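S.K.: based on what follows, work out the 3D shape:
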Amino acid sequence: MHAPVTGESREPSRHLGEPSDATTGPEDVVDGLRRVRRQGQIHRGKLPHRGPVGRLDDRVARALLAEAGLVGWARVRSGHNAVYRSPDDAQIAKVYGEASRCSVDVTGARRAREAGVCVPALVATPHPRVAVWQRVPGVPGPIGPAAWARLGIDARRLAAVPVAVAPVHWLVNVTERASVLEQLAAGTPTAYTGPVALPAQVGADVAWLAHELRSVAECDLALDAPLAFQHGDLSPANLVHDGRRLHVIDFETVRAAPADWDVGCLVAATRRYGTVPTRELAPFLESLDPAPDPELLALCVRTKELLNASWLAVIGADRPELVGELRLRVRSLRDGTAYRWRELGGLAAQVV
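M.R.: Here you go, the predicted model:
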């Protein structure tokens, strides 16, 4: 949306069903997730729909902008969504791959802003697939302790939003990703790809990721964790520094998750990609009230790392330009091999 702190793309979620404003189903959400362990099923909560992986064509995006009455806007970047800047540089228009993702983003940002979180103002939604936001110019350079400390306060404010309005339980994403990986490793079609014959070593890596994600979804710590409203992908890529404060953007991944999920996402991003030195997070971590639960935070960090690595398998297990990075990420997670994960720029931008 706005110029992010880093170019690393976001990890999306996917579901073939239509979106809902709240997790729905005939049973309590926690009871539904407990059934994961007993029956291998998932709760009926829905993730925002997304179409096949791919870049949103500029002609399609501009046609949607025209339908929204926005003419002469300059493209900033494109991926599964596309971002455009107004002629006067005062506003940003985000064109979404699907209307449901626009709805989730707008609703999540509104809830966060109402809770006092520093979020760019929504100007208008002139089309079901277009949202216009006030542009926050990003300021390059180091982020000061005060900005990080304010983000910690905002993280806890976000967690205070009623969890019932979150569109999906976090373990739905985890179990769904595991299912896709299992299909991929078996050479069967997935929601993203047709049948793919993977080399044996790559297939083993994909199967390992699936097993690890299943283990997360079935462990008592994950199943018993109290739920909170969470951004879902709080990372440097989804923060804009205006020189004083950090603005949180892109709420498409909102979910009901442990209150330390967003903290874990930020820790995972800084630890694996190094775009922000981990030591600079100290003011952020110190300002969290209540302080994170160490065991639960470690689980959140590990799960986010598994999701980030596994997304490469989903979009690129058979793509030479991605499979090498996938294998190195798996090795770092499985064997503890020291490796700084690469930012994939335009390749990963397909999944914005």
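S.K.: please count neighbours and contacts with C-alpha atoms only from this point.
M.R.: Fine.
S.K.: close enough to count as contact, Leu122 and Glu114?
M.R.: No. Counting by C-alpha atoms under 8 Å, Glu114 is not a contact partner of Leu122; they are 11.8 Å apart.
S.K.: neighbour count: these two, which is higher?
M.R.: Taking other C-alpha atoms under 10 Å, Leu122 and Glu114 do not tie; Leu122 has more neighbours (18 against 14).
S.K.: the more buried one: what's it in contact with?
M.R.: Taking C-alpha atoms under 8 Å, 6 or more residues apart in numbering, we find Leu122 in contact with 106, 110, 131-134.
S.K.: 7 Å instead, please
M.R.: 132-134 (C-alpha atoms under 7 Å, 6 or more residues apart in numbering).
S.K.: of those, buried ones?
M.R.: Neighbour counting over those (16 or more other C-alpha atoms under 10 Å) leaves 132-134 as the buried ones.
S.K.: okay, these in JSON lines with secondary structure next?
M.R.: Formatted as JSON lines, those follow (DSSP: H, G, I helix; E, B strand; the rest coil):
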{"residue": "Val132", "secondary structure": "strand"}
{"residue": "Trp133", "secondary structure": "strand"}
{"residue": "Gln134", "secondary structure": "strand"}
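S.K.: this one next, for a side-by-side:
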Amino acid sequence: MDISVVVPLYNEVESLPELTSWISKVMDDNKFSYEILLVDDGSKDGSWEMICRLKTGNPHIKGIKFRRNYGKSAALNVGFEATQGDVVITMDADLQDSPDEIPELYRRITEENYDLISGWKAKRYDPPSKTIPTKLFNSATRKMSGINNLHDFNCGLKAYNKTVVKNIEVYGEMHRYIPVLAKWAGFTKIGEQIVEHRARKYGTTKFGMSRFVNGFLDLLSIFFVGKFGKRPMHFFGSMGVLSFLTGSIIAIWLISEKLYLISRNEHYRDIIDNPLFYIALVAIILGSQLFLTGFVAELVSRNSPERNSYQIEEVV
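M.R.: Purely as a prediction, here's the structure:
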């Protein structure tokens, strides 16, 4: 099979007939073999009933329904597991992504051998409440991930080589950072394509300000797990040692100063009256706790069934 199109959706009943018809037309015009995976993330507006009706008229449509709303990341992860196509295309169900982009995305994956192509909606029709947080996330993600050639990490329209989606796990709010997950998994040929962004035709946006906080926390999680997941002692231990040494140096300096003044019979004040003493004490205690945290995390990591799970590209 050439292409699997994965569409996560939540309360998008009005757009589904037009979207699936549009995708099918593009596929038929380009003579692609394909499947359309519609993942219903616990919709309450009759989206699942619409999917069942559409499936009776189009054998290429497959539906997956969650018992409740788990989020876009969960829908994508389940959709990825079910795909059978050589190239996987993801797009939103609100008709803001154009299926006309699919042939070029497919060509770049198959002919230019990209692992992942991320869409870039250079001209957007979203309100500032959505575009401003998106720009901040994109800037922070570029700096933390080192993927400097992407302008829009969160664009729903993406294309993947099938090996990518079978070797990453998407959870939480991490659908925003799939290119980062792919990079940490060893898929480094990541490109970008300017795509059309269309104004929403039906329904309302599902974007909420709570995603701003959750998305930032997930970005930190990706950075930490990707860099230190198999060696947590390097992270916690180094900070713990630095904090402990800083506190110890301050404490030694205070003690040395007091002994020096005593030897010269000069006036001195008690160490506990010096604010630096409490800074040193906090630094020593914090350093010890960080070191112990790293030690415990290392024990957990070494006893994890995933401790020796690595991405192997080829064996000859």
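S.K.: list the TM-score for the superposed pair.
M.R.: Superposed pair, TM-score by TM-score structural alignment, normalised by the length of structure 2: 0.28. Supporting alignment: 152 aligned residues with a C-alpha RMSD of 6.9 Å.
S.K.: closest to Glu305 of structure 1 among the contacts of Leu122 of structure 1?
M.R.: Trp133 (30.0 Å; C-alpha to C-alpha).
S.K.: hang on, that closest one packs against Ile92?
M.R.: Yes. Between Trp133 of structure 1 and Ile92 there is a contact at 5.2 Å, judged by C-alpha atoms under 7 Å.
S.K.: name the helix or strand for Leu292 of structure 2, please.
M.R.: helix 275-302 (DSSP states H and E).
S.K.: show me what counts as buried in that helix.
M.R.: 276-278, 280-281, 283-284, 286-295, 297-298, 301.
S.K.: before we move on, what about stretch 323-339 of structure 1?
M.R.: 323, 325-330, 333.
S.K.: closest one of those residues to Val301 of structure 1?
M.R.: Here the nearest of these to Val301 of structure 1, counting by C-alpha to C-alpha, is Leu333; it sits at 11.4 Å.
S.K.: burial measure for Ser47 of structure 2, as a count.
M.R.: 23.
S.K.: and if you look at Ile315 of structure 1?
M.R.: Residues contacting Ile315 of structure 1 under the criterion other C-alpha under 10 Å number 19.
S.K.: check which helix or strand covers Val7 of structure 2.
M.R.: Here Val7 of structure 2, judged by DSSP H and E, is contained in strand 3-9.
S.K.: one more: Arg101 of structure 1?
M.R.: helix 99-114.
S.K.: which stretches of structure 1 form strands?
M.R.: Assigned by DSSP state E, the strands in structure 1 fall at 74-78, 82-85, 91-95, 122-127, 130-134, 228-230, 239-241, 246-248, 255-257.
S.K.: could these go into a markdown table alongside distance to Gln39 of structure 1?
M.R.: Formatted as a markdown table, the strands of structure 1 follow (distance: least, C-alpha to C-alpha, whole Å):
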| stretch | distance to Gln39 of structure 1 |
| --- | --- |
| strand 74-78 | 40 |
| strand 82-85 | 40 |
| strand 91-95 | 39 |
| strand 122-127 | 41 |
| strand 130-134 | 40 |
| strand 228-230 | 25 |
| strand 239-241 | 39 |
| strand 246-248 | 37 |
| strand 255-257 | 21 |
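S.K.: count the neighbours of Ser78 of structure 1 for me.
M.R.: Other residues lying near Ser78 of structure 1 total 23 when counted by other C-alpha under 10 Å.
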